[in-house]
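**Student:** coords below, sequence missing:
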């Protein structure tokens, strides 16, 4: 079995993404026995191989890859950094908090847009690990619906009210995504509203909150309010910027 695991781990770096993904699925199916070899090999894998390894780590739900994932936070590849952060949050790797904070500080110092996927992932991981407080006002909380893997989410009919409530509590709405709910089949879609807006970090925080609110309300007004549609919202506090 050790040789089979070694072969599959090596295939994560195959030139063919199909071969690499087949190896990923095979390693996941083998279970936790693959972890020792995969953890040892992960730092030397290419970017795609590391992404496959992260998928295996997350799927197995074992905390042992924590240090390997922490090492990936300093990868040259932004997607690797993003997925590593998400996996650290999913696996509850508490000792990763200082490294996640450092990674987020580096993200901010690079001047990246706060709605960039890497920043969203880092904030989410810090929130999951109890090191960042998500400001969720009472009214917005009361309006939310509960959908598997989309918590918090809101019926699109309440989008404008939620956006107004977040802004009233000094939160800047970066974007929202709309999902179609099918009975017994979960959520599908994840489409944006068709209107994008940017954060001008040269402006004061109250100006940022106000402008994000206005753009988000404009987008919400153009969004379908059907009963089977819900929205997830991404917002930040002044401390995040």
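**Tutor:** Ah, there it is. What you see is a predicted model, and the numbers here were worked out from it, not measured in a lab.
**Student:** rest of the way, CA atoms for contacts and neighbours
**Tutor:** Will do.
**Student:** What is the neighbour count of the closest residue to residue 143 other than its chain neighbours?
**Tutor:** Nearest residue to residue 143, sequence neighbours excluded (Cα to Cα, 6 or more residues apart in numbering): residue 154, at 6.6 Å. By other Cα atoms under 10 Å, the residues close to residue 154 number 25.
**Student:** another structure for you, compare them:
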């Protein structure tokens, strides 16, 4: 792992701001960053792992599949949830059985996927870059949807700005 990539991966854990720049840079590097990201993943805390999952999803490289499967066993419920969603969105080969096991383990712990997010009065940080606002709003809506009561006659269908809105030039 090059020193530059290692530094960027470690910055993913810094929730005070550098993680956003590191995330954008790793996404820009693309598939070349995946091995360094996979290698550095165990040293990251929950915030860094969530940010790494975002990078994995944006890059879309199938080599991140095994790392995402490992994150299904995380102690952090949000990391488990995001890893499961990333595996589904990336259509990772061989993920079906690990996802079933992770879901059963969550049910046995009585901690299903989903954690309490901010209340309905949540207000985004309007001074943040637009890419950050979109990601935070997307994450918040998923957290809220995961807490919604459901039944045979009730369902939740969250909608949000599409990822292509982050980069209109593409």
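**Tutor:** Received, thanks. Bear in mind the structure is a predicted one, so any value in this text is a computation, not a measurement.
**Student:** Please state their TM-score.
**Tutor:** Overlay of the two chains. TM-score (TM-score structural alignment, normalised by the length of the second structure): 0.66; 131 aligned residues with a Cα RMSD of 3.0 Å.
**Student:** Map the residue nearest to residue 143 of the first structure onto the second structure.
**Tutor:** In the second structure, nothing lines up with residue 154 of the first structure, judged by TM-score structural alignment.
**Student:** surely residue 154 of the first structure meets residue 220?
**Tutor:** No. At 11.9 Å, residue 154 of the first structure does not count as touching residue 220 under the criterion of Cα atoms under 8 Å.
**Student:** before we move on, what SS does the residue nearest to residue 143 of the first structure have?
**Tutor:** Under DSSP: H, G, I helix; E, B strand; the rest coil, the three-state class of residue 154 of the first structure is strand.
**Student:** ok, now the one 5 residues further on?
**Tutor:** In three-state terms, and counting by three-state DSSP, residue 159 of the first structure is helix.
**Student:** Next, count neighbours for the residue nearest to it when sequence neighbours are not counted.
**Tutor:** Take residue 159 of the first structure and drop its neighbours on the chain: the residue closest to it by Cα to Cα, 6+ apart is residue 220, 6.1 Å away. When neighbours are counted by other Cα under 10 Å, residue 220 of the first structure registers 23.
**Student:** Just the element for residue 220 of the first structure, please.
**Tutor:** Assigned by DSSP states H and E, residue 220 of the first structure falls within helix 205-221.
**Student:** in the helix or strand that that helix is followed by, what's buried?
**Tutor:** As assigned by DSSP H and E, the chain's next helix or strand after helix 205-221 of the first structure is strand 229-236. Of all the residues in strand 229-236 of the first structure, those buried under the rule 16 or more other Cα atoms under 10 Å are 229-233, 235-236.
**Student:** cool, stretch 42-62 of the second structure as well?
**Tutor:** Buried, per 16+ other Cα under 10 Å, within stretch 42-62 of the second structure: 44, 46-62.
**Student:** cool, and stretch 121-129 of the first structure?
**Tutor:** Neighbour counts over stretch 121-129 of the first structure (16+ other Cα under 10 Å) mark 121-126, 128-129 as buried.
**Student:** where along the first structure do the helices fall?
**Tutor:** 2-11, 17-30, 35-41, 47-60, 66-72, 78-91, 97-109, 117-128, 138-143, 159-168, 205-221 (DSSP state H).
**Student:** counterpart of the strand ranked longest in the first structure in the second structure, which residues?
**Tutor:** If you go by DSSP state E, the first structure has its longest strand at strand 172-182. On the second structure, no counterpart of strand 172-182 of the first structure exists by TM-score structural alignment.
**Student:** just how off-centre is that strand within its chain?
**Tutor:** Relative to the chain's own centre, strand 172-182 of the first structure is displaced by 14 Å; criterion: Cα atoms, centre = their mean, to the nearest Å.
**Student:** Good, wrapping up.
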